[in-house]
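1. okay, here's the prediction I keep looking at, along with the sequence it came from:
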Amino acid sequence: MQNSYSDAYKAAGVDVTAGYKAVELMKAHVARTMTSGVLGGIGGFGGLFEMDLTGMPHPVLCAGTDGVGTKLKLAFLMDKHDTVGIDCVAMCVNDIICCGAKPLLFLDYIACGKNVPEKIATIVSGVAEGCVQAGCALTGGETAEMPGFYPEEEYDLAGFSVGAVDRSKILDPGRVEAGDALVAIASSGVHSNGFSLVRKVFDVEKGGLSQHHDELGMTLGEALLTPTKIYVKPVLAVMEELTVKSVSHITGGGFYENIPRALPNGKRAKIERAAVEVLPIFDLIQKTGGIPEHDMFNTFNMGVGMILAVGREDADRAVAILNAHGERAKVIGQIENGEKGIELC
């Protein structure tokens, strides 16, 4: 790449040499994610991955894509960029496991106003950490310098993941029956949803992110930037031992939108409000913004990042497996006959 430069392009705001430096700086982070299926390294026109289909007589690919959303605004304000990559990976791989699939690979896309190599590499370090937590490989990505489209200090971050599952093991909400238990896994915080409301409630552009809150045990900014929990390994561990009928990833739309997505017609989820361990950050959001409880549960995860529907006889074992993997899990409700939806009581 030593002869690849363009003074004219640089004068227009795009420095191709900065892109090459960013790739060099991120290589060590990407190397952490390499799995046995990866063929070659980064820098080519595509990422090659050889699938291990052992135990999959009828393999099916499952893909998911997402971004970090306006949570990035807090990263800009705090000038902290090493964790938003975890959010990006989490939002994709947590969706994939709702189908019963194991994530295999991930690719990211970073669009920025100005390519600062060290900053891009820091962002990618978070992506790599997310991939390590999910057990998938970062097989490539793209950094696009777009002067005049983004402010110099800002960027957008998105990605997608591809996983695989044997067709016989694809989760089918149609198997959910009355009497099944709903096992909740605790979230790490707000995750990556509802930040347009969060930013409005706290008016973050005017400050306050550095304020320490005793109930949070940290500053407001630290609490809000806490990366999204990645549930891949513990949930797959449950699936290896038990029959998991469906999984809900509690993202934008909270309980009211996401739980019904994993239910068949004629079945509803009855959630015990007292069993939901609402995290302090949500109490602070609700109190500060004067937000009705229904709206809170219809916007945020409220402390529950994922919900598994399992047979009542498997509920205790599912909780034990999840807790053994370092999660905080508990039964928070059950399935009943009725119009598809949820009842929070």
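-> Looks like it came in fine.

2. going forward, measure contacts and count neighbours with C-alpha atoms only.
-> Noted.

3. got a list of what the closest residue to Ile271 other than its chain neighbours touches?
-> Setting aside the residues directly before and after it, Ile271 is nearest to Gly333 in space (C-alpha to C-alpha, 6 or more residues apart in numbering), at 4.4 Å. Under the criterion of C-alpha atoms under 8 Å, 6 or more residues apart in numbering, the neighbours of Gly333 are Ala181, Leu182, Val183, Ala269, Lys270, Ile271, Glu272.

4. buried ones from the residues you listed, can you make that a ChimeraX selection?
-> Buried members of those, defined by 16 or more other C-alpha atoms under 10 Å, are picked up in ChimeraX with:
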select :181,182,183,269,270,271
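
5. what are the ranges of the helices in this protein?
-> Using DSSP state H, the helices of the chain run over 7-11, 16-31, 72-78, 84-96, 117-134, 195-202, 220-225, 232-241, 254-258, 280-289, 293-297, 315-324.

6. isn't Asp329 up against Ile185?
-> For the record, residue 329 is Ala, not Asp. Yes. Because the distance of 4.5 Å satisfies C-alpha atoms under 8 Å, Ala329 is recorded as touching Ile185.

7. touching both of these two, which residues are there?
-> Both Ala329 and Ile185 are in contact with Leu322, where contact means C-alpha under 8 Å, 6+ apart.

8. show me which of those two is the more surrounded one.
-> The neighbour comparison of Ala329 against Ile185 (other C-alpha atoms under 10 Å) goes to Ile185, with 26 against 22.

9. before we move on, back to that, among the contacts of Gly333, which one sits closest to Ala324?
-> Distance ranking of those against Ala324, using C-alpha to C-alpha, places Val183 first at 14.6 Å.

10. among the helices of the chain, which comes closest to Val176?
-> Each of those has some distance to Val176 by C-alpha to C-alpha; the shortest is helix 315-324, at 13.7 Å.

11. show me what that closest one is packed up against.
-> strand 181-186, helix 232-241, strand 329-337 (3 or more C-alpha pairs under 8 Å, 6 or more residues apart in numbering; DSSP states H and E).

12. alongside the first one, take a look at this:
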Amino acid sequence: MSTSTPVSLSYADAGVDMVAGDALVDAIKPFAKRTMREGVMAGIGGFGAMFEVSKKFKEPVLVSGTDGVGTKLKLAFHLNKHDTVGIDLVAMSVNDILVQGAEPLFFLDYFACGKLDVAAATDVIKGIAYGCEQAGCALIGGETAEMPSMYPDGEYDLAGFAVGAVEKSKIIDGSKIQPGDVILGLASSGIHSNGFSLVRKIIEVANPDLNADFDGRTLGEALMAPTRIYVKPLLALMDSMEVKGMAHITGGGLVENVPRVLGDTLTAILHKDAWQMPPLFSWLQQHGGVADAEMHRVFNCGIGMVVIVAQDQADAAMDQLAQAGESVYRIGYIRNREGNEHPAQVV
């Protein structure tokens, strides 16, 4: 009777490289360290991240948001460009919690892949750290998961969440919005991180050269432009005047997101001629034969954040935001809703 020696298997034989994982942690620590802020008690490396809420809040209310980058990642894989999707990841969550008046405090990320590419993952997390710096929040922890056979080679997925705080008395919930209030639109940096399934379908149909010049950069770079982070200018605006409502313009565009901050009796009238749709959106509409209504429902069309203020403060708000580096437009107003009309109308 013959016997065979049992095969000695390791985690590496199963496709998980623990050495690469350790190398990634070492590579990202300096970038995470740059995001540290008051309140961080324990960050990268521990089992749990600890954060102490500042005593400047008398009645702090925690506000949290979570999101991913979506199929924009597919374009990142195609272009082998990984340095900006981390900014997108942070932006999608911090902009969301900002609209309720919250100051982002800390952020955690989740990076999942089939086989860890340390260089690509480092680029991604450097982008996350840079996004956190823009938002003034700490990259306090995260998770890297290497899962063989779960993802194709060269691909990964991202998720993250942000936690912020707002004084209970200063929560922005739209309840103070009334007829006559002015709707301001802050320019987007591009497509941001929504509608990329349609973008990719248009690219598939049009088959453009993504390396061709487009408005001073390549078409690929224009498509990949990271989501703008509006945190610092808008926190400053909230400190200087009453902001009645804000809406982060993500999936659903202006017509679906602005109503989320309106009461049941109000309608937002949006003037499409109040700002010029950027060339990239015109290119997408032309090459995809996309109807106007579909453009407004899927894309931000050049407006990434909406701010609602009283009519007598609109000019001051525009001046302050412009001085902070934002391109801002007076794009509409609030009026009473009539019958069963849609709560947001583009005219």
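-> Thanks, I have it. Everything numeric here is computed off the predicted structure, so don't read it as measured data.

13. returning to that earlier point: measure the residue nearest to Ile271 of structure 1 to Glu343 of structure 1 for me?
-> Separation of Gly333 of structure 1 from Glu343 of structure 1 (C-alpha to C-alpha, to the nearest Å): 10 Å.

14. which residues do these two both contact?
-> With contacts defined as C-alpha under 8 Å, 6+ apart, the residues shared by Gly333 of structure 1 and Glu343 are Ala269, Lys270, Ile271.

15. can you put those in TSV and add distance to Lys73 of structure 1?
-> Shown next, in TSV, are the shared contacts of Gly333 and Glu343 of structure 1 (distance: C-alpha to C-alpha, whole Å):
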residue	distance to Lys73 of structure 1
Ala269	35
Lys270	36
Ile271	33
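
16. filter those down to the ones in strands?
-> Within the shared contacts of Gly333 and Glu343 of structure 1, membership in strands is found for Ala269, Lys270, Ile271, as judged by DSSP state E.

17. who are the contact partners of the equivalent of the last one over in structure 2?
-> In structure 2, the residue equivalent to Ile271 of structure 1 is Leu270, according to TM-score structural alignment. Contacts for Leu270 of structure 2 were tallied using C-alpha under 8 Å, 6+ apart; they are Ile183, Ile331, Gly332, Tyr333, Ala344, Gln345, Val346, Val347.

18. so what's the nearest residue to Ala187 of structure 2 once chain neighbours are set aside up against?
-> Nearest residue to Ala187 of structure 2, sequence neighbours excluded (C-alpha to C-alpha, 6+ apart): Ile303, at 4.6 Å. Contacts for Ile303 of structure 2 were tallied using C-alpha under 8 Å, 6+ apart; they are Gly185, Leu186, Ala187, Ser188, Ile249, Leu254.

19. apply 7 Å and report the result again.
-> Neighbouring residues of Ile303 of structure 2 by C-alpha atoms under 7 Å, 6 or more residues apart in numbering: Gly185, Leu186, Ala187, Ser188.

20. how close does the first one get to Ala314 of structure 2?
-> In this structure, Gly185 of structure 2 and Ala314 of structure 2 are 11 Å apart, going by C-alpha to C-alpha.

21. tell me the spatial nearest neighbour of the alignment partner in structure 1 of Tyr156 of structure 2, not counting adjacent residues.
-> Residue correspondence to structure 1 (TM-score structural alignment): Tyr156 of structure 2 is matched to Tyr155. Taking C-alpha to C-alpha, 6+ apart, and ignoring the residues beside it in sequence, Tyr155 of structure 1 has Cys112 as its nearest neighbour in space, at 4.1 Å.

22. picking that back up, the match of Tyr156 of structure 2: neighbour count?
-> 22.

23. surely it meets Ala111?
-> Yes. Taking C-alpha atoms under 7 Å as the contact criterion, Tyr155 of structure 1 and Ala111 are neighbours in contact, 5.4 Å apart.

24. quick one, what contacts the nearest residue to Ala22 of structure 1 once chain neighbours are set aside?
-> Spatially, and ignoring its direct neighbours in sequence, Ala22 of structure 1 is nearest to Pro117 (4.1 Å; C-alpha to C-alpha, 6+ apart). Neighbouring residues of Pro117 of structure 1 by C-alpha under 7 Å, 6+ apart: Ala18, Gly19, Lys21, Ala22.

25. can you tell me what the third one aligns to in structure 2?
-> Just to be clear, that refers to Lys21 of structure 1. Following TM-score structural alignment, the counterpart assigned to Lys21 of structure 1 within structure 2 is Ala23.

26. measure its match to Leu139 of structure 2 for me?
-> Ala23 of structure 2 sits 18 Å away from Leu139 of structure 2, going by C-alpha to C-alpha.

27. do the same with Gly46 of structure 2
-> The gap separating Gly46 of structure 2 from Leu139 of structure 2 is 13 Å, by C-alpha to C-alpha.

28. same check, this time on Thr250 of structure 2
-> Noted for Thr250 of structure 2: a distance of 23 Å to Leu139 of structure 2, by C-alpha to C-alpha.

29. when those two are compared, which one has more neighbours?
-> For Thr250 of structure 2 against Leu139, the residue with the higher neighbour count under other C-alpha under 10 Å is Leu139, and the figures read 32 against 24.

30. thought that one was touching Arg34?
-> No. Assessed by C-alpha under 7 Å, Leu139 of structure 2 is found out of contact with Arg34, at 8.8 Å.

31. how about the contacts of Ile303 of structure 2 in TSV, adding distance to Pro233 of structure 2?
-> What follows is these, written out as TSV (distance: C-alpha to C-alpha, whole Å):
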residue	distance to Pro233 of structure 2
Gly185	13
Leu186	11
Ala187	13
Ser188	14
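
32. which of these are retained in structure 1?
-> Mapped onto structure 1 and checked by both residues aligned by TM-score structural alignment, their matches' C-alpha atoms under 7 Å, the contacts of Ile303 of structure 2 keep the contacts Gly185, Leu186, Ala187, Ser188.
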